[in-house]
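Engineer: This is a predicted model, with the sequence first.
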Amino acid sequence: MRFLVSNDDGYFAPGIAALAEALSRHGDVTVVAPERDRSGASNSLTLDRPLNLRRAPSGYHYVNGTPTDCVHLAVTGLLENRPDMVFSGINHGPNMGDDTIYSGTVAAATEGFLLGIPSVAVSLAGRNPQHFDTAALVVEHLLECCRRQPLTGPQLLNVNVPDVPPEALRGLMTTRLGRRHHAEPVIKASNPRGDTVYWVGPVGAAQDATEGTDFWAVANGYASVTPLMIDLTARDQLDGVRTWLGS
């Protein structure tokens, strides 16, 4: 198999090295990742300047752009053959619930999906994540599932793995996205020139972390696997909007 690997933490992050190493045992791996940390970049594309593609001593390619730029550039310009799958990660920290809207990790996988390629975002859910080997084992298990029953058409999966040793992982669980409370307020500070600056505050606590959600699965020792969709249409509101418009 041919794998394209990206992330939002940068090409130098230990998580992407763990992911690429795990996938290399199952096929050919090409890494195209941002040149610096682009966490929270979501699905942004760089349209106001050209992008540079360079190669690191590790053999990884890096781009002065977003995670979405990396996957788009790789699939539409760099690679001679389309990858069989796109993997993004292993992210340093979780991407659960509402986080998926902002996540550059999920965005890189989403771009692969939009280009017609089965794609997986993988995150290690720890404040200072350590057990990348556990997340790598989850990735290899997903590949075994693909061998037993190949994915029919493009699919987008969001995977979050608890930051525990491999022997402590209780298994994999299919989940839905949970919901968070509102984020904490911005943090007001002053820079060395005396100007007022603002830091975006931390994420809020989970509002919906009931059984069946990604939050519940990870908190209870399971790797959560959530299938995502991109259609943002609020279908249950279509009739109401038609009536409101008088059409």
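Structural biologist: Noted; the coordinates are in hand. Numbering: from 1, shown residues only.

Engineer: C-alpha from now on. contacts and neighbour counts both.
Structural biologist: OK.

Engineer: Helices of this protein, residue ranges please.
Structural biologist: Assigned by DSSP state H, the chain shows helices spanning 14-24, 67-73, 99-102, 104-114, 132-148, 214-219, 238-245.

Engineer: contacts for the second one?
Structural biologist: Looking back up the chat, that one is helix 67-73. Applying Cα atoms under 8 Å, 6 or more residues apart in numbering, the contact partners of helix 67-73 are 4, 6-8, 32-34, 38, 41-46, 62-63, 104-105, 107-108, 111-112.

Engineer: Structure two is appended below for comparative analysis:
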Amino acid sequence: MLTNDDGIFAPGLAAIYKQLIHLGEVLVVAPADSQSGASHAVTFFEPLACAKADIGGLFSGFAVYGSPADCVKLAVIQLHKDPIDLVVAGINNGANVGINVYYSGTVAAAMEAAFLGIPSVAMSLAAEKEMDFDGAAEHCIDVLERLGPLKARDVINVNVPLLSRGDPKGIRVVAQATSGFHEYYIPQGDDEARTLFQLAGGGHRRELLPVDTTALAEGFITVTPLRPDMTDHAKIEPMKSQFSNDARHRSRGTL
């Protein structure tokens, strides 16, 4: 299954579709319009609209009036009767590295697949004025083939650097950066006497270890394995001791 967060008409989706069809049957279920920054939003309280769409004669797919996670959930549960072997999300217009992983609808679609027991790969291309999605698709399919068979719930995040600078220097398997950005808000007024705040800035903070943000900036394709489990397992046992006398604390307040 192929999806994205830029919308079913996005050139990045078409570019990777042309590569994926050489590997097997491809089902396209993508948002009807841009859902960039939608993260893992899911439609709960209203019906989810879906319509068939023909994309320039290249492929026919399903346009969903919802989020990327909606697309994956609807495809797996309702639209496709047979098991789905792999979910590919992308190619996104702009990198999804660092804390952008949490904001990204592209990565969220891949993570939704993991929730449903399906391996997935999120693919993104660093943003610039002229986006070479066809070139990025060739690099992404090479990474996908080199990954080999993925297991259920595997989530792999792939980012291609600026291609205007030439071919990538190679591939680096690195961790996700978590230090965030240098950001600030610009206050603005409007006609209704409100104050508007425009988020600005955007440079990544310094990282001490090799991570996806720095490797991508250096011109490498980054590959980062993610996981749907957000539990900090190392803290489970130490934290249990803090609550080992829980019964005593409860009895103290009994009348």
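Structural biologist: Cool, the structure landed. Keep in mind it's a predicted model, so treat the numbers as computed, not measured.

Engineer: With both chains overlaid, what TM-score comes out?
Structural biologist: The TM-score (TM-score structural alignment, normalised by the length of structure 1) is 0.88; 241 aligned residues with a Cα RMSD of 2.2 Å.

Engineer: returning to that earlier point: mind checking which of the contacts of helix 67-73 of structure 1 are buried?
Structural biologist: 4, 6-8, 32-34, 38, 41-44, 62-63, 104-105, 107-108, 111-112 (16 or more other Cα atoms under 10 Å).

Engineer: For residue 129 of structure 2, grab the count of nearby residues.
Structural biologist: 6 (other Cα atoms under 10 Å).

Engineer: Check the gap between it and residue 173 of structure 2 for me.
Structural biologist: 27 Å (Cα to Cα, to the nearest Å).

Engineer: dump the residue contacts of residue 207 of structure 1.
Structural biologist: Counting by Cα under 8 Å, 6+ apart, residue 207 of structure 1 makes contact with 178, 179, 180, 181.

Engineer: Show me what it aligns to in structure 2.
Structural biologist: Aligned against structure 2 by TM-score structural alignment, residue 207 of structure 1 finds its counterpart in residue 205.

Engineer: and residue 230 of structure 1, what pairs with it in structure 2?
Structural biologist: Under the alignment by TM-score structural alignment, residue 230 of structure 1 pairs with residue 228 in structure 2.

Engineer: Compute the number of surrounding residues for that match.
Structural biologist: For residue 228 of structure 2, the tally of surrounding residues (other Cα under 10 Å) stands at 15.

Engineer: doesn't residue 101 make contact with residue 178 of structure 2?
Structural biologist: No. Distance between residue 178 of structure 2 and residue 101: 9.5 Å, which falls outside the contact criterion (Cα atoms under 8 Å).

Engineer: Those two: who's more crowded?
Structural biologist: Neighbour totals were compared for residue 178 of structure 2 and residue 101, and residue 101 leads with 21 against 17 (other Cα under 10 Å).

Engineer: Find the nearest non-adjacent residue to the more buried one, please.
Structural biologist: Leaving out its chain neighbours, the residue that sits closest to residue 101 of structure 2 by Cα to Cα, 6 or more residues apart in numbering is residue 107, at 6.2 Å.

Engineer: Same check on residue 38 of structure 2?
Structural biologist: Spatial nearest neighbour of residue 38 of structure 2, chain neighbours left out: residue 105 (5.1 Å); criterion: Cα to Cα, 6+ apart.
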